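**Student:** My questions are about this predicted structure, shown below with the sequence.
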Amino acid sequence: LGSLRTEVDLVFPLLHGPFGEDGTIQGLLELAGIPYIGGGVAASAVGMDKEIMKALFKQYGLPVGDYLVYRRHEWSSRPEQITATIEDRLGYPCFTKPANLGSSVGISKVHNRAELREAFKLALTYDRKVMVEAFLDGQEVECAVLGNDQPEASLPGEIVPGAEFYDYEDKYVKNDSERIIPARLSPEQTAEVQTLAIKSFKAIDCAGMGRVDFFVLKSGQVIVNEINTIPGFTEISMYPKLWAASGVPYPELIMRLAELALERERERHRG
């Protein structure tokens, strides 16, 4: 680590999923004394574990959809009881996903008991915890956040999935989804999304960057789905597109992220 420190001024950890987005690499960089872009160890860990993230959001009074979480041993020992609980509380369709993963890997949209069994089997290949979420019928909206202790929110954008839902293939391979910036929201809804994005960012004590995903229901209610502490930076990713539409072009965005990382490093050494 000592020799690495002399060669690296700043790290931009564009790594998704376990070890890259869960606080592991962030902890390594802090041990090495190397500044890095994005959330710290705690924010990254909370942002990766959807159960803890949603519990924290609820504690901060943020609106979240209904959900249930089960461990591997629980599903193995009482699948029929869990199935009945899911059907009674959430109904079909619902979504299952690994609690600690990203990029929509391992997610299933479930319509019946047979699909639920297969969905749990899939999710449990990735994680010991499975989150089951109620289906929310509405617009899928994303908002980018930039900053440290005084973050700013971008214009919201909207995802219209090309498949039944916005899955890994749609995000990274097929690119069949339609991206609409700004999102088709009222001025009041836009302001609410931006406010909730900043509150979500602050709730997990995030830093640098984050993308907050929402559902805007047909009733007009805005629901916080999750925060991504390392949003995508591919040519089709929403985070840079949202900031470009908000007046922050890509080169300026990268420079601001670097400045925010160095600012946080100075703050950390101040104690």
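**Tutor:** Noted; the coordinates are in hand.
**Student:** Could you use CA atoms for every contact and neighbour count after this?
**Tutor:** OK.
**Student:** In what element of secondary structure is the residue of the chain positioned farthest from its centre found?
**Tutor:** Here the centre of the chain is the reference, and by Cα atoms, centre = their mean the most remote residue is S3, at 33.7 Å. Assessed by DSSP states H and E, S3 sits inside helix 2-5.
**Student:** which helices and strands does whichever helix or strand comes after that helix pack with?
**Tutor:** Heading C-terminal from helix 2-5, the first helix or strand you meet, by DSSP H and E, is helix 24-32. Packing partners of helix 24-32 (3 or more Cα pairs under 8 Å, 6 or more residues apart in numbering; DSSP states H and E): helix 2-5, helix 41-48.
**Student:** now the ones you listed as JSON lines including distance to S154?
**Tutor:** Output for the helices and strands packed on helix 24-32, formatted as JSON lines (distance: least, Cα to Cα, whole Å):
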{"stretch": "helix 2-5", "distance to S154": "34"}
{"stretch": "helix 41-48", "distance to S154": "20"}
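**Student:** Packing partners of the longest helix seen in the chain?
**Tutor:** The single longest helix within the chain, with elements called by DSSP state H, is helix 250-270. Packing partners of helix 250-270 (3+ Cα pairs under 8 Å, 6+ apart): strand 138-147, strand 208-217, helix 238-245.
**Student:** Structure two is appended below for comparative analysis:
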Amino acid sequence: MAKQVVAVLFGGRSSEHSISSATAGGVLRAIDRDRFTVIPIGITRNGTFVLEEDNPEKFQLDSANLPEIVDNGTRIIWPEGADDRTLSVREADGAVRELGEVDVVLPILHGVHGEDGTMQGFLDILGLPYAGGGVLGSAISMDKHFMKIALAAAGIAVSPGFTTTAREWNQDAAGVRARASAYPLPIFVKPARAGSSVGVSRVSDMSEFDDAMSIALAEDSKVLVEQGITGREVEVGVLEGRGGAPARASLAGEIVLTTRAFYDFEGKYLGGDGVDVVCPAAITDDEMRSLQETAVAAFEAVDGIGLARVDFFLTENGPVVNELNTMPGFTPISMFPKCWIASGMTYAELITELLDTALERTEG
């Protein structure tokens, strides 16, 4: 049986460039080489598509040297449309060679220009099948403001808060402060369209609020101000159903904070002290069932396909959704793979599942 060709996209223009690159290292190392031939395509920070090395070691996540896609002079030449799925590369010396016909694209991109529906729309226009979320689900979930609207409309509990903008902050900072002061401390200030806790601040005193706004606005012109929720931080992985079956949820994992104030970028990816990731979470069967059912409902509320990770606060009154990620952290140590590994899949099987789901959807 001929191997299927997978174009793996990673890097990108967002602030999560290095995390995407590190994810690529894990995927390149674990993907089933007996079934798939891989074309690694890196996207530089300025948006240039280059042919990368098929070398997982190059993309190790190291806090002292975060992986990055650099311009090596090559240029990916995308198919011309219609039924053409042939990728080519223009080498640094100008020579052009074909890389082969692509069966499916695996866009392991985080943040804007990758997880927000733009890359999905690009691939749709080219007629290239791809794994993961579609245009609408990706766009809604990337913008936490609209995500919360969609979830609330489906009757799913979300964190109380409000959305503000750079323009409102510049014109009426006092008014924004007054609205934020109405919530009990601590409050969280976060960019509406960023992930991996980039730009997020925990405000325990209103004297910290202006700095938190500046940090968030450096990432996005739209900012969420949210009330802190008292509850356990738990996360559930969701996979699209196969053969017309409903979506299914993994066991829940828990983020246990010891000395860290919240689950920030360093705690997630750089081995920072003060946080433990426990999967499966030590919760009751009823709590697990409630989380899984709510995760699937949230996935459906945003028109989800492919995969998602739904992040919760498990409170005395039940689960409250914090956010939904359509391309969650996918390094081998990330919560999404850990939850599915605890549920009975290997990391390699999870990658294959995403690709087979995309292929099945295309053939259907």
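**Tutor:** Looks like it came in fine. Quick caveat: nothing in here was measured; it's all calculated off a predicted structure.
**Student:** List the buried residues of the longest helix of structure 1.
**Tutor:** For helix 250-270 of structure 1, the neighbour count (16 or more other Cα atoms under 10 Å) marks 253, 256-258, 260-262, 264-265 as buried.
**Student:** could you redo those as a markdown table and give each row distance to N175 of structure 1?
**Tutor:** Output for the buried residues of helix 250-270 of structure 1, formatted as a markdown table (distance: Cα to Cα, whole Å):
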| residue | distance to N175 of structure 1 |
| --- | --- |
| L253 | 23 |
| R256 | 28 |
| L257 | 26 |
| A258 | 29 |
| L260 | 31 |
| A261 | 31 |
| L262 | 34 |
| R264 | 35 |
| E265 | 37 |
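**Student:** Out of these, flag the one nearest to I34 of structure 1.
**Tutor:** Set against I34 of structure 1, the nearest of the buried residues of helix 250-270 of structure 1 by Cα to Cα is E265 (8.5 Å).
**Student:** check contacts around the aligned partner of the closest one in structure 2.
**Tutor:** In structure 2, E265 of structure 1 lines up with T362, judged by TM-score structural alignment. Neighbouring residues of T362 of structure 2 by Cα atoms under 8 Å, 6 or more residues apart in numbering: P129.
**Student:** so where does the corresponding residue of structure 1 for N170 of structure 2 fall, helix or strand?
**Tutor:** Aligned counterpart of N170 of structure 2 in structure 1: S76 (TM-score structural alignment). Taking DSSP H and E as the criterion, S76 of structure 1 maps to helix 72-77.
**Student:** Can you tell me, leaving aside adjacent residues, what's nearest to the residue mapped onto G117 of structure 2 from structure 1?
**Tutor:** Taking TM-score structural alignment for the superposition, G117 of structure 2 sits opposite G23 in structure 1. Excluding the flanking residues, the one nearest G23 of structure 1 by Cα to Cα, 6 or more residues apart in numbering is V41, at 4.2 Å.
**Student:** got a list of what that neighbour touches?
**Tutor:** Residues near V41 of structure 1 by Cα under 8 Å, 6+ apart: 22-24, 26-27.
**Student:** What's it aligned with over in structure 2?
**Tutor:** So, by TM-score structural alignment, V41 of structure 1 is matched to V135.
**Student:** before we move on, what about K97 of structure 1?
**Tutor:** K97 of structure 1 maps onto K190 of structure 2 when the alignment is built from TM-score structural alignment.
**Student:** Over to A298 of structure 2. Which of the three states is it?
**Tutor:** helix (DSSP: H, G, I helix; E, B strand; the rest coil).
**Student:** any idea how far Q59 of structure 1 is from the aligned residue in structure 1 for it?
**Tutor:** Mapped onto structure 1 by TM-score structural alignment, A298 of structure 2 lines up with S200. S200 of structure 1 is 11 Å from Q59 of structure 1, where distance means Cα to Cα, to the nearest Å.
**Student:** More neighbours: these two, which one.
**Tutor:** The residue with more neighbours, out of S200 of structure 1 and Q59, is S200; 26 against 10, by other Cα atoms under 10 Å.
**Student:** List the residues that contact that one.
**Tutor:** So S200 of structure 1 contacts 57, 62, 212, 227 (Cα under 8 Å, 6+ apart).
**Student:** Please, where are all the helices along the stretch 101-250 of structure 1?
**Tutor:** Under the criterion DSSP state H, counting those that start in this stretch, helices of the stretch 101-250 of structure 1 are mapped to 113-123, 168, 187-203, 238-245, 250-270.
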